[in-house]
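[1] how would this look folded up:
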Amino acid sequence: MATPETATGKRPGTDGSATDLRRARGDRTRRAVLDQAVQDASVHGLDALSLGGLAATAPVNKSAIAGLFGSKEGLQLAVVARAREIYTDAVVVPARPAGRGLARVWALVGRWIDYSRRRVFRGGCFFRTVEIEFDMRPGPVRDAVAEAQADWEGYLAHQVEIAVGAGELSAGTDPEQVAFEVNALLSAANDRSLLFDDERAYGYAVAAVRTLLESRGADPATLR
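    Next up is the predicted model:
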């Protein structure tokens, strides 16, 4: 007669639920560490992250953090990936209800300003901090940061392209040029607000983006 173990291949009372619980605990721990790390990196940069430093503030010890990420570079890459998720949830997702094209571009501008102003990341825009840190340092971390920024600017440029195709912006408008200029203005607002502790930078950026889009034929009524 087969025992429960020989019939199922498992010992009595073990059905995978224990494994699922361990995995869930591991996922929660990983998320807690990453959420602390992205905030720290937004202020001090990715190089300042350390397993020991995170163990002092996150609910897990140093060896457990090492087990989760393997190395400092592994931790840095995971932090960049988590920052992309947070950024998408704060900027891209809330802008989706706006119609594709010019309305979406304007909604993205508004959501980006809100994201920076309310310090979703404690140090302002996470990607502004780390792109300066890694722009001259080839390797996987730089590649991950560059990919995140390229995806954002590409999405913005795509919405501009749709606006041009719909006649909302003048024919011949270069979507990549507009995306570059918009992103530069938003980045400047973020940096100035931090350096001078002055939120007027956001108003200046919104006014400048509005002028930029109107100079390409945007209807002012769409940009209210």
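
[2] every contact and neighbour count from this point should use C-alpha atoms.
    Noted.

[3] could you pull out the strands for this protein?
    Shown for the chain, no strands are assigned by DSSP state E.

[4] residue 30: what's it in contact with?
    By Cα atoms under 8 Å, 6 or more residues apart in numbering, the residues touching residue 30 are 65, 68.

[5] ok, residue 116 next?
    The contact partners of residue 116, taken as Cα under 8 Å, 6+ apart, are 124, 125, 190.

[6] what comes up buried for the longest helix out of those in the chain?
    For the chain, the helix reaching the highest residue count under DSSP state H is reported as helix 17-44. Neighbour-count burial for helix 17-44 flags 29, 30, 33, 34, 35, 37, 38, 39, 40, 41, 42, 43 (criterion: 16 or more other Cα atoms under 10 Å).

[7] near residue 55, how many other residues are there?
    17 (other Cα atoms under 10 Å).

[8] so residue 161 touches residue 104, yeah?
    No - using Cα atoms under 8 Å as the test, residue 161 is too far from residue 104 to be in contact (11.4 Å).

[9] tell me the most packed of the contacts of residue 116, by neighbour count.
    residue 190 (26 neighbours).

[10] now for that residue: which residues touch it?
    Residue 190 makes contacts with 116, 117, 124, 125, 201, 202, as judged by Cα under 8 Å, 6+ apart.

[11] what's the most distant pair in the residues you listed?
    Greatest spatial distance among the contacts of residue 190 (Cα to Cα): 125 and 201, at 14.3 Å.

[12] alongside the first, I'd like the structure of this one:
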Amino acid sequence: MSKGQQTRAIILTEALRAASVEGFQGISIGMLADRLKMSKSGLFAHFGSKEELEKALLDEAAQRFMEAVWQPAMKAPRGRPRIEILFSSWLAWSINHEDLPGGCLFVALASEVDDKPGPVRDHLADLQNQWQAMMMRSAQIAIQEGHFRADLDPRQFAYELQGIFLAMNYYRRLLRDTAAVERAEESFRSLIDRAAALH
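    Below is the predicted model of the structure:
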């Protein structure tokens, strides 16, 4: 990794930490330069604009998400075991990730940009659509493996799985519900039981 790539990685790590707590509105070239003891012009040279910084931040978060959530799941057997690892890794991503003190970056940013048309919103929506497609594909594989019933709607399964994750974040972070994770795990078990094939 070149010195420029190392500096860019350091900038994105600090931006991740800040954005998970404060959103895009809470980060700026100047703020990051102050925190990292860099010049504004030096930091600006890595991205060129606030918008490019935000898109790079989403890409960095997506890459780390894949490493923390998707890659561990892909090591598990196909079907239901893979979905179970995927969900537990997804919870850990939001709860225990050292570079995300404010929890899942995608949840933190979604309500901020959902009504703001533009490249950043489109990029976040595209990343989330890719994640939905991956969850749907995982459900389709579980059907093929005979773990889930044949008439299961993979899109509905992905929708409910996303809903469980969002509810966990809402109850845990806003309402400070100490049982939020346990409630999410119970909801997940219920979803899996309803999806399961009868033998």
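
[13] quick TM-score on the pair, please.
    Here the TM-score for the pair of chains, by TM-score structural alignment, normalised by the length of the second structure, is 0.94; 197 aligned residues with a Cα RMSD of 1.5 Å.

[14] any chance of the buried residues of helix 17-44 of the first structure in JSON lines, with distance to residue 139 of the first structure too?
    As requested, those are exported to JSON lines (distance: Cα to Cα, whole Å):
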{"residue": "29", "distance to residue 139 of the first structure": "27"}
{"residue": "30", "distance to residue 139 of the first structure": "24"}
{"residue": "33", "distance to residue 139 of the first structure": "23"}
{"residue": "34", "distance to residue 139 of the first structure": "21"}
{"residue": "35", "distance to residue 139 of the first structure": "23"}
{"residue": "37", "distance to residue 139 of the first structure": "20"}
{"residue": "38", "distance to residue 139 of the first structure": "19"}
{"residue": "39", "distance to residue 139 of the first structure": "22"}
{"residue": "40", "distance to residue 139 of the first structure": "21"}
{"residue": "41", "distance to residue 139 of the first structure": "18"}
{"residue": "42", "distance to residue 139 of the first structure": "20"}
{"residue": "43", "distance to residue 139 of the first structure": "22"}
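
[15] and which of those residues is nearest residue 50 of the first structure?
    residue 37 (9.2 Å).

[16] aligned partner of the closest one in the second structure?
    In the second structure, the residue paired with residue 37 of the first structure according to TM-score structural alignment is residue 15.

[17] likewise for residue 183 of the first structure?
    Matched across to the second structure, residue 183 of the first structure falls on residue 162, judged by TM-score structural alignment.

[18] quick one: that match and residue 104 of the second structure, what's the gap?
    Distance, residue 162 of the second structure to residue 104 of the second structure, using Cα to Cα, to the nearest Å: 13 Å.

[19] what's the answer for residue 184 of the second structure, then?
    15 Å.

[20] could you do residue 168 of the second structure as well?
    11 Å.

[21] helices along the first structure, start to end?
    Secondary structure of the first structure, counting by DSSP H: helices at 4-8, 17-44, 51-57, 62-69, 72-87, 93-95, 102-117, 126-134, 140-165, 175-196, 200-215.

[22] what's the match for residue 46 of the second structure in the first structure?
    Using TM-score structural alignment, residue 46 of the second structure pairs with residue 68 in the first structure.

[23] could you do residue 173 of the second structure as well?
    Using TM-score structural alignment, the equivalent of residue 173 of the second structure in the first structure is residue 194.

[24] was I right about its match contacting residue 125?
    No - using Cα under 8 Å, residue 194 of the first structure is not in contact with residue 125; the gap is 9.9 Å.

[25] what about residue 112 of the second structure, distance to residue 49 of the second structure?
    Relative to residue 49 of the second structure, and taking Cα to Cα, residue 112 of the second structure is found at 19 Å.

[26] revised request: answer the last question for residue 66 of the second structure.
    For residue 66 of the second structure, the distance to residue 49 of the second structure - Cα to Cα - is 26 Å.

[27] neighbour count: the two, which is higher?
    Higher neighbour count among residue 66 of the second structure and residue 49: residue 66, with 15 against 12, using other Cα under 10 Å.

[28] now check the first structure for the residue matching that one.
    That one, residue 66 of the second structure, aligns with residue 88 by TM-score structural alignment.

[29] just tell me the aligned range of stretch 114-126 of the second structure in the first structure.
    With TM-score structural alignment as the criterion, stretch 114-126 of the second structure aligns to 135-147.

[30] which outside residues touch the matching stretch?
    For stretch 135-147 of the first structure, contacts defined as Cα under 8 Å, 6+ apart pick out 73, 76, 77, 80, 81, 127, 130, 131, 134.

[31] quick check, nearest of those residues to residue 219 of the first structure?
    Taking Cα to Cα as the measure, residue 219 of the first structure sits nearest to residue 127 out of the contacts of stretch 135-147 of the first structure, at 31.2 Å.

[32] dump the residue contacts of residue 32 of the second structure.
    Applying Cα under 8 Å, 6+ apart to residue 32 of the second structure gives the contacts 11, 14, 15.
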